Structures are given as C-alpha cells and as structure tokens.
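>>> No sequence on hand, only this structure:
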C-alpha cells in the first residue's frame, strides 16, 4: 500500500504522535484532515507542515461521541472521500485502583473507546460503499497486557482490540483493513496529561516515558506498519517483548512487571 493520493484523517493531531504523523505525512503526496479539541494548536501544526494547502482542520471532542455522524459528514465534505482513518486521539491515567473515582474510568471509556468506536462506525458506510478503507487504531502495549496505576487506560485499550478484531472479520469481504498500533513508551506529553484518581491531570513526566522512543522514530515505524497493512504492530524498546512473554507465561510477565517497578 502507498500513501500517494490518499486522504488521511488523523485524530489527536495537535501534539505528540498525531502531530508527528501530520509532519511526516505532509511530505508525501497525500491530503490530510487534522482533528483534536484544540483549534489553535491544530493551526500551528498545519503551519509547521509541508504543503499546508493539502491540509484541512476539523476540531471536535471525542468525548461527545453522540455527534460523530455529523463530524464524519463534515469530514467527508472537505475532500469528498476518506481513505484512511488514524484513530490516535485519547488520554491516559495514573492512579491506584482503590483510589480512582469511577468517573475517571467512565471518562477514559468515553474518550479512548466509545469516541473512537462511534467515529469509526460513522465512517464505516463510506468505506463499505467504496469497498475500500483502512482503520489505524493507536492502542498501546497496555491493550495487550497491563501494568500498575493504569487500570482505566488498560481497560479501554483492551476493549479497542475486541471491537476492531470483530470489525476486521465482519468487513474482510468489503476490503476494509484494520491496523492496531501498540506503542510502548514514547516521549510525548501523555504522562503529563494523564488523569489521576480525582480526574485532575498528573502534570509531570515520568522517567520511562521520558526515556521512551522519540516521536519521529516511532512515527516512521508506525507508517511502515500501516503501509504493510499489518494486523498489529508492537513499537517500543524492551517493553514490547512483554507481549511475547505473556503468551509464554502470564505468571512470568506478572513477576517481571512487579520487579520493574513501573510508575
């Protein structure tokens, strides 16, 4: 698969991985729709991109998942079609289960799961009509195994795998592809913006995120996985091997994570 002449819609495009994808894809012969809640930040990303005339902005909030049919209609009017939807928008969480308000669990599910699912379902008739389309879902290694202090985040990411594996099976006949991207630690603001037990932002970076892959390196590996239409891609440093350790021995992975003192 090539990105040439494709229309690519990226959510969570105002910072981090989404911004990195926009910068890299703007160098190629394709058109982009950039979305996030923050219009001003989207404008700054657009200004930083190559060929900004091939980029349209569509701000919206994933938490308002009841609005996704209208949002999708608005997106389709921009370039008259969409070939790839990169579901990148979302938030994380850092807090012990026993202290975490159920409202935090609800918010993570609304944004990371229901918002993504509602948007993808709204676009599905367009993909079916064209008998073509690719969903790219930025999940996490935490969608394959869990670690402490991320219970709501892990739950939402695990749910994404269940939904999109079913979508891939149902619409194989329609030539619709699904690529699940599972990042490990990437040096973005995800930890700073993570919700704590009461729903407030953590506000600081953690060492493992700080020492994770740089965004530009991650994005190149992610785009390679999208080109190859991989079902799943695990992108990180040593932490990505947790997926394979869990297959071998969930008990061993449990012990290794406890010893690593992940925070």
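Thanks, I have it. Only a predicted model underlies this, so the values are computations on that prediction, with no experimental measurement involved. Numbering: from 1, shown residues only.
>>> Please make it C-alpha for all contacts and neighbour counts, starting now.
Noted.
>>> Please enumerate the strands of the stretch 1-150 of the chain.
With DSSP state E, counting those that start in this stretch as the criterion, the stretch 1-150 of the chain has strands at 7-10, 31-34, 55-57, 84-87, 133-138.
>>> Mean neighbour count and distance to residue 248 added to the ones you listed, as TSV?
What follows is these, written out as TSV (neighbours: other CA atoms under 10 Å; distance: least, CA to CA, whole Å):
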stretch	mean neighbour count	distance to residue 248
strand 7-10	24	35
strand 31-34	25	40
strand 55-57	20	45
strand 84-87	24	30
strand 133-138	24	25
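>>> The ones you listed into TSV, with extra columns for distance to residue 185?
Listed next are those as TSV, based on distance: least, CA to CA, whole Å:
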stretch	distance to residue 185
strand 7-10	20
strand 31-34	24
strand 55-57	28
strand 84-87	18
strand 133-138	13
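>>> for residue 88, what are its contacts?
Contact analysis of residue 88 by CA atoms under 8 Å, 6 or more residues apart in numbering lists 10-13, 17-18, 137-138.
>>> can we see that at 6 Å?
11-12, 138 (CA atoms under 6 Å, 6 or more residues apart in numbering).
>>> What residues sit buried inside the lengthiest helix in the chain?
Longest helix in the chain, counting residues (DSSP state H): helix 151-170. By neighbour count on 16 or more other CA atoms under 10 Å, the buried set for helix 151-170 is 151-161, 164, 167-168.
>>> this is the other structure I want to compare:
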C-alpha cells in the first residue's frame, strides 16, 4: 500500500486544489435556489455592540426597503425591541409582536457573542454555564420561536458562529469554542430540516474583532482576525442572494488564507 507520507509535497499541492474544485463544481450543480424577499422584517439579536450593531448600521445604510426589529436604537431603524435573549418569554413576545404587526419575518440573524478569555482550569462553572446559556440556549430558543413564521414566509436563518467554532484556534477560549462548535452542529442539522420548506440556513464564520474594551490580542489571535465590513456584507448576502452559501468565512483558519479556507469549508457536507 502506498504511504501517503512519501508523496511529494508538490503532488499534494496539485491534487488538493483539484479535489476542492471538483467538489465545488459538483455542489454548484446541485445547489438550491431560495426565494429572495425585498420587503419584510429582519430580526437581529445581540446588537448592543460588535458584529450585531455593525450589521444593523450596515443594513440600515443600504437603503433596503425592509423593517428592522433590533435590540438597539439606531438611525434609520424603523422599530426597536429591547429583550433579554436568555428569557423564553421575551423570545416568544418578540415573535408575537411581529405577528401582531403583520410584517412577514424574512430573516433571523442570530448573533450570540459572550466569551471569557481565561484558562479552562480556573474558569468558574457559572461562567461556563452563562456562555452556553447565551451563545447556545438563547439562540436555540429564539430560533425555535421564530421557525414557524420563518417557514411560512420561506425566509432565511443566519447564525454568526466563529472561525474557531469551525476549527480549533487560539488558546484560553475553551468554553467559547465549545459553544460555537455546538452552534455549528445544531444549525448544520437544522439546515437539512428546513431546506424542504425553502428556508436557507447559513453560518457566518468571522475571526476575532477588537472591541473598545478588548485587551491587546496575542499574535495567535491577531492572525485570525477578519474584516467587520466583509462580515456585514456576508450577512447581507446570506439574506438576499438566490444561492446562499452554507458558510461564509472572512478570516484565515490556521495556515489557510481566508479565500482558500472559504472554498474548503463550503465543500464540507452541509
């Protein structure tokens, strides 16, 4: 039997891109077209800062004739709902408000982002539980509450995960990465469930972003940073493209540059 370790590196460099292209073409032929909505409501969670807030500002500035139901007051935003996303009653109330207003919900953008940079050995149980509660359970509750009207309107579900949630990256992020891996598995499974209802499910895989309260990042973390503008554009594309991708990646993963990593993750089983 041939020992793969003896294959020349040049051969591997040639065959891997070829395989990626072949699988990409196969998936392109089999890709599913989804309905595109130009009017309706987009519900975005986690908008007080970071990706959520930037996405609100980005979409509000695109002159898209859509009602935005947000958790933070911004210019050009037609309605704001302040909620505790970890509260099931609040999640249900948001969906009921959308029903009362008789505005079709065309997209749900889940944007959970609670983390804690510390060693797993000294991380308290309360901290780990809170990260899982916000990043996983709150996302599950809001998605489940919204799912009936999302399916009724043939809308979109977009969930902001993380590049380290796709592949391990960075230290001191065990609980955060665990929560993002959980989102990856949960929404990959959900994609299969909702596709027959003409509902698309996309995962956004940004890198790390510096916030105003962020400490100076390590070199390891800095190499996985992504562009906030690119992430916002990816979310917009996932909402409005006819052929939304299963995953949108804006940062490098390990040694892979972002453009190659994006090609690779979208040939993975969806």
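On my side now, so go ahead. Being a predicted model, the structure only gives us computed values, none of them experimental.
>>> before we move on, the earlier item: how distant is the helix or strand following the longest helix of structure 1 from the center of its chain?
Next helix or strand after helix 151-170 of structure 1 toward the C-terminus (DSSP states H and E): strand 176-183. For strand 176-183 of structure 1, the separation from the chain centroid amounts to 9 Å (computed by CA atoms, centre = their mean, to the nearest Å).
>>> and strand 176-183 of structure 1 with helix 151-170, angle?
160 degrees (axes from the mean of the first three to the mean of the last three CA atoms, to 10 degrees).
>>> mean shift of strand 176-183 of structure 1 relative to structure 2?
Aligned to structure 2 and superposed, strand 176-183 of structure 1 gives a mean residue distance of 0.5 Å (mean CA distance after the TM-score superposition for structure 1).
>>> whereabouts in structure 2 does that strand align?
The aligned range for strand 176-183 of structure 1 in structure 2 is 199-206, by TM-score structural alignment.
>>> hang on, residue 81 of structure 2 packs against residue 74?
No: at 11.8 Å, residue 81 of structure 2 does not count as touching residue 74 under the criterion of CA atoms under 6 Å.
>>> Please pull up the equivalent of residue 183 of structure 2 in structure 1.
Match for residue 183 of structure 2 (TM-score structural alignment): residue 160.
>>> Nearest residue to that match in space, please, no chain neighbours.
residue 113 (6.1 Å; CA to CA, 6 or more residues apart in numbering).
>>> Would you mind measuring from residue 227 of structure 1 to residue 178 of structure 1?
Residue 227 of structure 1 sits 12 Å away from residue 178 of structure 1, taking CA to CA, to the nearest Å as the criterion.
>>> Look at these two and report which has more neighbours.
residue 178 (25 against 12; other CA atoms under 10 Å).
>>> Have a look at how far, on average, the longest helix of structure 1 is from structure 2.
Here the mean offset of helix 151-170 of structure 1 against structure 2 after fitting is 0.9 Å, by mean CA distance after the TM-score superposition for structure 1.
>>> Show residues contacting that helix.
Residues contacting helix 151-170 of structure 1 (CA under 6 Å, 6+ apart): 92-93, 105, 109, 113, 139, 142-143, 146, 178.
>>> Could you report the neighbour count for residue 14 of structure 2?
10.
>>> May I have the secondary structure class of it?
Secondary structure, DSSP: H, G, I helix; E, B strand; the rest coil: residue 14 of structure 2 is helix.
>>> Helices of the stretch 1-150 of structure 1, residue ranges please.
Counting by DSSP state H, counting those that start in this stretch, residue ranges of the helices within the stretch 1-150 of structure 1 are 16-25, 39-48, 68-79, 102-108, 116-130.
>>> deepest of these, which one?
helix 16-25 (a mean of 22; mean count of other CA atoms under 10 Å).
>>> quick one, it and strand 133-138 angle?
140 degrees.
>>> Mean per-residue distance, helix 16-25 of structure 1 versus structure 2.
Helix 16-25 of structure 1, aligned to structure 2 and superposed, deviates on average by 1.6 Å (mean CA distance after the TM-score superposition for structure 1).
>>> Residue 189 of structure 1: helix or strand, and which one exactly?
Applying DSSP H and E, one finds residue 189 of structure 1 in no helix or strand.
>>> Who are the contact partners of the residue nearest the centre of structure 2?
Nearest to the mean C-alpha position of structure 2, by CA atoms, centre = their mean, lies residue 160 at 2.1 Å. Going by CA under 6 Å, 6+ apart, residue 160 of structure 2 touches 111, 203-204.
>>> Now check structure 1 for the residue matching it.
Looks like residue 160 of structure 2 aligns to residue 138 there (TM-score structural alignment).
>>> Against residue 21 of structure 1, how distant is that match?
12 Å.
>>> cool, residue 248 of structure 1 as well?
33 Å.
>>> The alignment partner in structure 1 of residue 111 of structure 2 and residue 47 of structure 1, how far apart?
In structure 1, the residue matched to residue 111 of structure 2 (TM-score structural alignment) is residue 88. Using CA to CA, we find residue 88 of structure 1 at a distance of 20 Å from residue 47 of structure 1.
>>> could the helices of the stretch 1-150 of structure 1 go into TSV alongside distance to residue 209 of structure 1?
TSV is the format used below for those (distance: least, CA to CA, whole Å):
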stretch	distance to residue 209 of structure 1
helix 16-25	12
helix 39-48	22
helix 68-79	31
helix 102-108	20
helix 116-130	24
